[in-house]
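**Q** sequence and predicted structure below; questions after.
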Amino acid sequence: MDAYPYFPGDTVHVAVVDPGVGSDRRAVALEL
């Protein structure tokens, strides 16, 4: 979160974590 203030207000950050390819886990989305 240290770099967060330096991004423009309309910046979209995307991160993908795939602990198991082909797993039946549900997707999660977070908006801050």
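**A** Looks like it came in fine.
**Q** only C-alpha atoms for contact and neighbour calcs from this point on.
**A** Fine.
**Q** another structure for you, compare them:
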Amino acid sequence: WYDPEGSVLANERFSEPFLSLLLVLSQMNLTLDLQ
């Protein structure tokens, strides 16, 4: 039995830290480029 709402919630819970990690990495790349 497949529960789409449960999987969406799990994906959101997983993608939140992943997106913040990508944001941190992109900011680090910008600061490295500026130096």
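**A** Ah, there it is. Computed from a predicted model, the values in this text were never measured in an experiment.
**Q** what would you report as the TM-score here?
**A** After superposition, the two chains reach a TM-score (TM-score structural alignment, normalised by the length of structure 1) of 0.14; 10 aligned residues with a Cα RMSD of 2.5 Å.
**Q** the helix or strand that contains T31 of structure 2 packs against which elements?
**A** Assigned by DSSP states H and E, T31 of structure 2 falls within helix 4-34. Counting contacts by 3 or more Cα pairs under 8 Å, 6 or more residues apart in numbering; DSSP states H and E, helix 4-34 of structure 2 is packed against no other helix or strand.
**Q** quick one: distance of it to the chain centre.
**A** 2 Å (Cα atoms, centre = their mean, to the nearest Å).
**Q** can you check stretch 23-35 of structure 2 too?
**A** With Cα atoms, centre = their mean, you get 16 Å for stretch 23-35 of structure 2.
**Q** mind listing what's buried in that stretch?
**A** Neighbour counts using 16 or more other Cα atoms under 10 Å place no residue of stretch 23-35 of structure 2 among the buried ones.
**Q** list the contacts of that stretch.
**A** Residues from elsewhere that reach stretch 23-35 of structure 2, judged by Cα atoms under 8 Å, 6 or more residues apart in numbering: none at all.
**Q** gap between the residue positioned nearest the centre of structure 2 and G6 of structure 2?
**A** Central residue of structure 2 (Cα atoms, centre = their mean): L19, 1.8 Å from the mean position. Distance of L19 of structure 2 to G6 of structure 2, given as Cα to Cα, to the nearest Å: 20 Å.
**Q** same check on R13 of structure 2?
**A** Counting by Cα to Cα, the gap from R13 of structure 2 to G6 of structure 2 is 11 Å.
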